[in-house]
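Student: okay, structure incoming, though there's no sequence with it:
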């Protein structure tokens, strides 16, 4: 028993029932259970499997939707796997494009860079600072991170950046500390920038590195209404700052977070010229802020 067997049983049941994933998601939602398309896709491909209580409840309803005997899917899961935030290999490790609006475009873009070391770098600390101009446009993003090698050899970090407005120019990327620019993939039509930040030298197992880089937009600046960081692997500490020009502040602001396939959590935030959030032992998932202007 295991995730591969569960994936095989699920895939066979879906094929026999003749329903697409969107139809399956809609039928689950009609019964009060929300499961994302990405999650259903990962379950049937074997990338991840249901283990949380709400996910296991969804499996029971899934058996009804797919018209298979009760217990068919749940029995194929086998015993729960050992879990822990800081295992060298994260058990439910989402695909690199899991939390992006167009996974196919992201997967195509990252095929032009080297991602082989991504899962061998533990995210100790990450700190993003976003600057919003007086016109409400995104001016720049500054990122600092502390990474630890879990094997000999990691020599790069890959940055993925997406603009919602595909008619705006992509930002320039500037390495600032302990890294220099490697291969860069720019896809303006998809609003995607992917870049390698090469370390000063390959890391040894257990060694840490502190890097800083900046993404700088050019006019016409993309309008800013949100910012989020996507984590396919967990981070021990994440700090996010949104810095608004004091001459123009948003009317409303909220923070949001979503862990893996769980529901999104939203919280109101007092509007000031600088809002920030801190999370510990977070991910896989998404974390960020949304805000609204007066016009």
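Tutor: Good, I have the coordinates. Everything numeric here is computed off the predicted structure, so don't read it as measured data. Residues are numbered from 1 along each chain as shown.
Student: going forward, measure contacts and count neighbours with C-alpha atoms only.
Tutor: Fine.
Student: the longest helix seen in the chain: how far from the chain's middle?
Tutor: The single longest helix within the chain, with elements called by DSSP state H, is helix 3-17. Computed by Cα atoms, centre = their mean, to the nearest Å, the chain-centroid distance of helix 3-17 equals 26 Å.
Student: okay, now the one to match up with it:
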């Protein structure tokens, strides 16, 4: 074991897993055989210290983990200590990440699309920073969304990011263009159901702890008048920046910034277009949910 880091629950768990030479999938299978279901993402969060067992169902796994990892009875439980104080919800990582389809108005459509791509690495990528730059032209239509993601791998082998775009069924779908450090892998694009789902393959597979910056664009054709833009988050992001640049010939008459954490009420604030013709929103420690702007022409 890594004795220098075994005085915390996460460190002891990580060291014990390394000493036993078991993969997280094998550990998950052992737990499942004893009637305890824990996702791979949750096990990864526990050993990295991003979250800890707190729910009753999660606490049942501790004794089993001690047995699986050949640890003395009570070893992990004692390191876990008393429950942590409940701080702001936005600062906590949930034991179980939301399903990919959870935040969409038509979850069955998203589920259909993601079954056709590889989402296996999604929960192993920490969202350090995400930046969307939206261009609204003189026709009041959204022409291009350029997105920049700074991601850190929490496991060896992470090599792709999945993009999901939803539109009303029957409307033309945007074209996905890779820009930096990525290429398009498998892609599902179906205007009949109103969804684009694609893999952006990194230019290299990441080792645990490595980071990457990727950029892509969504180009809309033909163009339709737009009155809102934003992003849905199923996992926390440390920093999210949303910029909307309006053509000098058109400016909205009123704007709002909205923020809707999953399971909580939406908060709305007035927003103003600055002298350059842009809206700017910055959110830190953003929890799963939605964030964006709405406006009226």
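Tutor: It's in. Keep in mind the model is a prediction, meaning the values are calculated, not measured.
Student: drop the TM-score for these two in here.
Tutor: Superposed pair, TM-score by TM-score structural alignment, normalised by the length of structure 1: 0.69. Supporting alignment: 219 aligned residues with a Cα RMSD of 2.6 Å.
Student: measure the aligned residue in structure 2 for residue 227 of structure 1 to residue 281 of structure 2 for me?
Tutor: Aligned by TM-score structural alignment, residue 227 of structure 1 pairs with residue 229 of structure 2. Computed as Cα to Cα, to the nearest Å, the residue 229 of structure 2 to residue 281 of structure 2 distance reads 11 Å.
Student: picking that back up, how about the longest helix of structure 1: buried residues?
Tutor: Buried residues in helix 3-17 of structure 1, defined by neighbour count with 16 or more other Cα atoms under 10 Å: 3-11, 13-14.
Student: again, but for stretch 57-72 of structure 2
Tutor: 58, 60-66, 68-69, 71.
Student: next one: stretch 224-241 of structure 2
Tutor: Quick answer for stretch 224-241 of structure 2 (16+ other Cα under 10 Å): 226-227, 229-230, 232-237, 239-241.
Student: quick one, what contacts the spatially most central residue of structure 2?
Tutor: The residue lying closest to the centre of structure 2 (Cα atoms, centre = their mean) is residue 235, at 3.6 Å. Listed by Cα atoms under 8 Å, 6 or more residues apart in numbering, the contact set of residue 235 of structure 2 reads 97-98, 123, 127, 287-288.
Student: sorry, back to before: and which of the buried residues of stretch 57-72 of structure 2 is nearest residue 277 of structure 2?
Tutor: residue 58 (49.2 Å; Cα to Cα).
Student: quickly find the element holding the closest one.
Tutor: helix 56-68 (DSSP states H and E).
Student: what's whichever helix or strand comes after that helix packed up against?
Tutor: Following helix 56-68 of structure 2 in sequence order, the next helix or strand is helix 75-80 (DSSP H and E). If you count contacts as 3 or more Cα pairs under 8 Å, 6 or more residues apart in numbering; DSSP states H and E, helix 75-80 of structure 2 packs onto helix 9-20, helix 56-68.
Student: helices or strands up against whatever helix or strand comes next after helix 75-80 of structure 2?
Tutor: Following helix 75-80 of structure 2 in sequence order, the next helix or strand is helix 107-114 (DSSP H and E). If you count contacts as 3+ Cα pairs under 8 Å, 6+ apart, helix 107-114 of structure 2 packs onto strand 195-206.
Student: which stretch of structure 1 lines up against the strand it packs on?
Tutor: By TM-score structural alignment, strand 195-206 of structure 2 lines up with residues 192-203 in structure 1.
Student: same deal with stretch 103-118 of structure 2?
Tutor: Counting by TM-score structural alignment, stretch 103-118 of structure 2 corresponds to residues 99-114.
Student: got the buried residues for that stretch?
Tutor: In stretch 99-114 of structure 1, counting by 16+ other Cα under 10 Å, buried: 99-100, 106, 109-110.
Student: any chance of these in CSV, with distance to residue 162 of structure 1 too?
Tutor: Below are these laid out as CSV (distance: Cα to Cα, whole Å):
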residue, distance to residue 162 of structure 1
99, 12
100, 8
106, 9
109, 11
110, 12
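Student: out of those residues, which comes closest to residue 133 of structure 1?
Tutor: residue 100 (25.2 Å).
Student: spatially, what comes nearest to the closest one if we skip its sequence neighbours?
Tutor: residue 106 (7.4 Å; Cα to Cα, 6 or more residues apart in numbering).
Student: which residues are in contact with the match of stretch 103-118 of structure 2?
Tutor: Outside stretch 99-114 of structure 1, the residues touching it (Cα under 8 Å, 6+ apart) are 96-97, 158, 183-187, 190, 192, 194-196, 230, 232, 285-286.
Student: now, of those, which are buried?
Tutor: 96-97, 158, 184-185, 187, 190, 192, 194-196, 230, 232, 285-286.
Student: just name the closest of these to residue 24 of structure 1, please.
Tutor: residue 97 (21.7 Å).
Student: what's the separation between the closest one and residue 105 of structure 1?
Tutor: 9 Å.
Student: in a markdown table, list the helices and strands packed on helix 75-80 of structure 2 along with distance to residue 147 of structure 2.
Tutor: Formatted as a markdown table, the helices and strands packed on helix 75-80 of structure 2 follow (distance: least, Cα to Cα, whole Å):
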| stretch | distance to residue 147 of structure 2 |
| --- | --- |
| helix 9-20 | 33 |
| helix 56-68 | 36 |
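Student: quick one: which of the ones you listed is nearest residue 44 of structure 2?
Tutor: helix 9-20 (9.1 Å).
Student: quick one: the closest one aligns where in structure 1?
Tutor: Counting by TM-score structural alignment, helix 9-20 of structure 2 has no counterpart in structure 1.
Student: quick one: name whatever helix or strand follows that helix.
Tutor: The element immediately downstream of helix 9-20 of structure 2 (helix or strand, assigned by DSSP H and E) is helix 24-33.
Student: for that following helix, which outside residues touch it?
Tutor: 37-40, 43-44, 61, 64-65, 68.
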